[in-house]
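Enquirer: From the sequence below, what's the structure:
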Amino acid sequence: MTIQQDLQKAIAGALQAQGAYAMFAESTQDPAAKAMFTEMRQDMERHVKILESRLQYLNQNNPLNQQQQKQQQEQARAQQKAQQV
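Expert: Take a look at the predicted model:
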């Protein structure tokens, strides 16, 4: 598994937890529990932003990704030229 895949998995888990905490906060009548779940949701929101930022950095600065993007662009240009002929 690549670091990008690990980050995507972590983002998915954090988003799932964020949604659960939001649901728990809405469903409880206990003000202390509501505050706790709200704070935990906000923590997960920060986690997601950190993870997404790192994933974006890796995707933009990974030489393998840059090479793949160049190849994809070249293939797209070749297809466009072939369609014009």
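Enquirer: Only C-alpha atoms from now on, for both contacts and neighbour counts.
Expert: Noted.
Enquirer: need the contact list for Met36.
Expert: By Cα atoms under 8 Å, 6 or more residues apart in numbering, the residues touching Met36 are Ala25.
Enquirer: ranges for the helices of the protein?
Expert: Remark: helices assigned in the chain by DSSP state H are 3-27, 31-61, 63-84.
Enquirer: could you give the angle of the shortest one to helix 31-61?
Expert: Relative orientation of helix 63-84 with respect to helix 31-61: 70 degrees, computed using axes from the mean of the first three to the mean of the last three Cα atoms, to 10 degrees.
Enquirer: Now do helix 63-84: everything it contacts.
Expert: Identification of contacts with helix 63-84 by Cα under 8 Å, 6+ apart yields Asn59, Gln60.
Enquirer: From the chain's centroid, how far away is that helix?
Expert: Put simply, helix 63-84 sits 25 Å off its chain's centre (Cα atoms, centre = their mean, to the nearest Å).
Enquirer: Now show me the structure for the sequence below, then we'll compare the two:
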Amino acid sequence: MTIQQDLHKTLATAKSAQGSYAQFAQSMQDQTAKQMFQQMEQDMVRHIAKLNNRLGTVQESYSN
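Expert: Predicted coordinates:
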């Protein structure tokens, strides 16, 4: 597998986790648990942004 393929696979996994955390946050009655899952979702948003930046860098280096 190439680095690009690995990054795409990792991005898909991260997006899936983000969706799961969002779903958990919506379904929680306990405010502490709800906040925990909301924070985890926000963390994944940052992780996804970093992965997308890295993917862009890798794609640029391969296109040059």
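Enquirer: Contact partners for the residue most central in space within structure 1?
Expert: Structure 1 has Glu52 as the residue nearest its centroid, 4.5 Å off, counting by Cα atoms, centre = their mean. Shown in contact with Glu52 of structure 1 (Cα under 8 Å, 6+ apart): Leu7, Ile11.
Enquirer: Next one: Ala33 of structure 1 from Glu52 of structure 1, what distance?
Expert: According to Cα to Cα, to the nearest Å, Ala33 of structure 1 stands 28 Å off from Glu52 of structure 1.
Enquirer: What about Met44 of structure 2, how many residues nearby?
Expert: Close neighbours of Met44 of structure 2, defined as other Cα atoms under 10 Å, add up to 19.
Enquirer: Tell me which residues touch it, please.
Expert: Neighbours of Met44 of structure 2 in contact, by Cα under 8 Å, 6+ apart: Ala14, Lys15, Ala17, Gln18.
Enquirer: Could you save those residues as CSV and add columns showing neighbour count and distance to Gln5 of structure 2?
Expert: Shown next, in CSV, are those (neighbours: other Cα atoms under 10 Å; distance: Cα to Cα, whole Å):
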residue, neighbour count, distance to Gln5 of structure 2
Ala14, 18, 14
Lys15, 16, 15
Ala17, 15, 18
Gln18, 22, 20
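Enquirer: Out of those, which is nearest to Ala25 of structure 2?
Expert: Using Cα to Cα, the shortest approach to Ala25 of structure 2 within these belongs to Gln18, at 10.5 Å.
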